[in-house]
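[1] Dropping the sequence and predicted coords here.
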Amino acid sequence: MSLADPGFPNDLTRRIVHVDMDAFFASVEQRDRPELRGRPIAVGHADRRGVVATASYEARPFGVRSAMPSTRAMQLCPQLIFVEGRMSRYKEVSAEIREIFSRYTDLVEPLSIDEAFLDVTDNKLGIEYGTEVARRIKADIRRELNLTASAGVSYNKFLAKIASDWRKPDGLFTVHPDRAQDFIDALPIEAFWGVGPATAKRFHEMGVTCGWELRLKSFTELTDRFGAAGALFYKFARGIDSRPVRPFRERKSVGCEETFSEDVRGYAELERRLAAIAADLAGRMSRHDFRGRTLTLKIRFADFRTLSRSVTAPGSFGDERGIFAAAKKLLGAVEIPQGGVRLLGLSVSAREAPRAAPEATLF
């Protein structure tokens, strides 16, 4: 089946690179501290309430992964070394990586502190092939920063991102347009962008386990089942992704959360903690000149079950008092289990346009 589709634009001449730093936080720590090189390390807190932020590649064969409770990580790898994170340091290194990207193109869209998309179709050095641009970027990062990155190259963001995971660590993989459909057909459904465990389960219930089986589903069937995401899945199964690389992304939400050193039981104490989080959130929103109409409460229980509750207001959330009042109502509607709560978080989304400054007058 041809990758061309009359219903959707699909420019096969684009050259998109996705660069993903390998075990970024852990790699920076091993680079800066030679005694940690070659040893299994985890960036995070070692106490029983801690969570692994990043695990080095020496720790991963033991099953240690990001977001894993620290106690579980130590059980899997007793020789694991925990290192406290240094976010300010990681931001410094991220800025150095970004400077390397800028030598090749100004069309850089950061996804997080350690990964980004680059549109190198018309790059600054006039290099014809995206694979060669990716190879040079990887070499610059290794030579100048003593770190490794993996890169994926293709004609759209969907395929470039998947390709960057294909040969980690220190990998480089290109999905050419003439081989893209075979590549997509063989992908497990879990590899598709936007497919987490819950969505994968729904696909399995439909008899969809790979890209080829996904491509057999009609546009109507997918959108009826998954809504707007179904339209994306329909396109991705055909190698279609017309989203541009956007150098500047508008902030869509502001949030903060707190993991408690001890499980918190009882609404009175939870409300006290929630008030502090609301104050922190209001401060962050003020610094970012952000107001939004939807407030979301995140709760993680002692058994690691996580739920969220949201409310959308006719006006907007911006001040501490309004945030806390709405958050308290959301919390009051949640039944707290006997084990208590280990984490509370708040975020505001559905951004309201920043208020324009009043016009100056002459009189």
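    Happy to help now that I have it. Numbers count the residues shown, from 1 in each chain.
[2] all contacts plus neighbour counts: C-alpha atoms, from now on.
    Fine.
[3] Determine the longest helix present in this structure.
    helix 267-287 (DSSP state H).
[4] For Lys201, pull up the helix or strand it's in.
    If you go by DSSP states H and E, Lys201 is part of helix 197-205.
[5] Tell me the buried residues in that helix?
    Buried residues in helix 197-205, counted by 16 or more other CA atoms under 10 Å: 200-201, 203.
[6] rewinding a little: chain center to the helix or strand just after the longest helix of the chain, what's the gap?
    Going down the chain from helix 267-287, the next helix or strand is strand 292-301, by DSSP H and E. Here strand 292-301 is found 18 Å from its chain centre; the criterion is CA atoms, centre = their mean, to the nearest Å.
[7] between the helix or strand just after strand 292-301 and strand 292-301, how many degrees?
    Sequence-wise, the next helix or strand downstream of strand 292-301 (DSSP H and E) is strand 306-317. Going by axes from the mean of the first three to the mean of the last three CA atoms, to 10 degrees, strand 306-317 is angled at 160 degrees with respect to strand 292-301.
[8] try this one side by side with the last:
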Amino acid sequence: MGRNAALPAGYERFRVSAGHTPDDTGCGLLHVDMDAFFAAVELRTRPELVDKPVIVAGAGPRSVVTSANYPAREYGVRAAMPVAVARRLCPHGVFLPPTHGLYGEVSKGVMAIFRELTPLVEPLSLDEAFLDVSGALRRLGETPAGIAALIRRRVRDEHGITCSVGVASVKFVAKLASGMAKPDGVVVVPAGQTLSFLHPLPISALWGVGKKTEENLRRLGLATIADIAAAPLARLRKAVGNAAAEHLHALAHGRDERGVVVDSPEKSLGAEHTFDTDQRDPRVLERELLRLSERVAESLRRRGLRGRTVSIKVRFADFRTITRARTLPAGTDVARVIHSTAVALLAEAVAGAEVRLLGVRVEGLTGEAEPEQLTFDQPAPRWRDAELAADVARSKFGSAAVRPASLLVPAPDPPRGEP
């Protein structure tokens, strides 16, 4: 059951409607999820397309769908679907390219609304977050469902998009509820009805149940959350292991001790690119690593972070995927350091094989203010100074204002299979 699950039969009693609000006493946890976020943001300036199937996606032959509005979803189009499949399902759909930077700007505004209401905000992505409003009820003179309505109204009025809200006493139930509230609705799960809400649902609705786990559980004859709740722990342990069994057993009984985590520190930052045609030319691969390294380094500097471990991700033409990593003597936010490390890792991992996707990631992040270890193999300080100056220029004149010379006129991808 995904984030856009329809409200199951018999669950209308949980939906907030005119004249009906379920008892939200003790339900201080909210999960707020924007509706078809990227598509909705694009449609703000294209109102004539609101009722048409709109799909936000890149133009390359291997691009995937970033977002689809609800008319497009009626044709079966979903996020992360290959664009070629989306075009077959919805040949009359309107395909729009993503507007980079715009979504982050809207997301900041939405998150600012949340933080005006409560300091306990845990963003999960650009378009969704958990909020704990328990401590804000008296100050705002509102109930949890009232705060959900306030959030929906402000997001609509200030940003021109809609959102759906799940209200519950525990986190994972609030997230399930927001999926059932879509689009543009509120679902409240009263604390005393948590189990009656959960138990009829399929086991796939439980947080942490993927395809393999679901198969293992169904082999035991477990189909609903009620089945998980009734199963002996020993039986679950044999199927999915000790940790997963205890986790699923607790959730099936409506227990989720996790609170809202404010400003959870980022553990890594990365970027990746799928080529339009498979590549084996080292010059093309190294140039793409440079572009990715530039993006990652700029993101690190913007956040005031450095990282000690550089890793690459390589997906070959046969979809086999590998990762390789190297830990540096000291943390860095310099693209040249990241790139040189990535190139060395690539040389070790790829020997003339055709590459479908490349990714660069920096891990082990710390703040800039933390002490650095002086080493003899670090680049001269002028490289970092130059990249900082480039950041300033890009902030004033746009992302293409300053780029490495090798990225100014990228060579076209050679035909598939050509060296």
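    Good, I have the coordinates. All of these numbers come straight from a predicted model, not from anything done at the bench.
[9] coming back round to it: which elements pack onto the longest helix of structure 1?
    Judged by 3 or more CA pairs under 8 Å, 6 or more residues apart in numbering; DSSP states H and E, helix 267-287 of structure 1 is in contact with strand 254-264, helix 320-332, strand 341-351.
[10] Point out the most buried one among the ones you listed.
    strand 341-351 (a mean of 22; mean count of other CA atoms under 10 Å).
[11] could you give the angle of that one to strand 306-317?
    40 degrees.
[12] Return the mean post-superposition distance for strand 341-351 of structure 1 against structure 2.
    Compared with structure 2 after fitting, strand 341-351 of structure 1 deviates on average by 2.3 Å (mean CA distance after the TM-score superposition for structure 1).
[13] Same list, the helices and strands packed on helix 267-287 of structure 1, but as a markdown table with distance to Phe158 of structure 1 please.
    Putting those into a markdown table (distance: least, CA to CA, whole Å) gives the following:
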| stretch | distance to Phe158 of structure 1 |
| --- | --- |
| strand 254-264 | 26 |
| helix 320-332 | 36 |
| strand 341-351 | 25 |
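[14] Out of the ones you listed, the one nearest Ile100 of structure 1 is which?
    Nearest to Ile100 of structure 1 among those is strand 254-264; the distance by CA to CA comes to 28.7 Å.
[15] what residue of structure 1 matches up with Leu269 of structure 2?
    Residue pairing (TM-score structural alignment): Leu269 of structure 2 is matched to Val254 of structure 1.
[16] At which residues are the strands of the stretch 51-200 of structure 2 located?
    54-57, 65-68, 94-96, 121-125, 128-132, 163-168, 186-188 (DSSP state E, counting those that start in this stretch).
[17] Secondary structure element for the aligned partner of Phe236 of structure 1 in structure 2, which one?
    Aligned counterpart of Phe236 of structure 1 in structure 2: Leu251 (TM-score structural alignment). Using DSSP H and E, Leu251 of structure 2 maps to helix 242-252.
[18] what's next to that helix, contact-wise?
    195, 198-199, 206-208, 225-226, 228-229, 233, 236-237, 239, 256 (CA atoms under 8 Å, 6 or more residues apart in numbering).
[19] if you set the cut-off to 6 Å instead, what comes out?
    Under the contact criterion CA atoms under 6 Å, 6 or more residues apart in numbering, helix 242-252 of structure 2 has outside partners 225, 229, 236-237.
[20] Give me the buried entries from those residues.
    Buried among these by 16+ other CA under 10 Å: 225, 229, 236.
[21] quick one, helices of the stretch 51-200 of structure 2?
    Along the stretch 51-200 of structure 2, counting by DSSP state H, counting those that start in this stretch, helices occupy 70-73, 83-89, 102-117, 137-140, 144-159, 171-180, 194-198.
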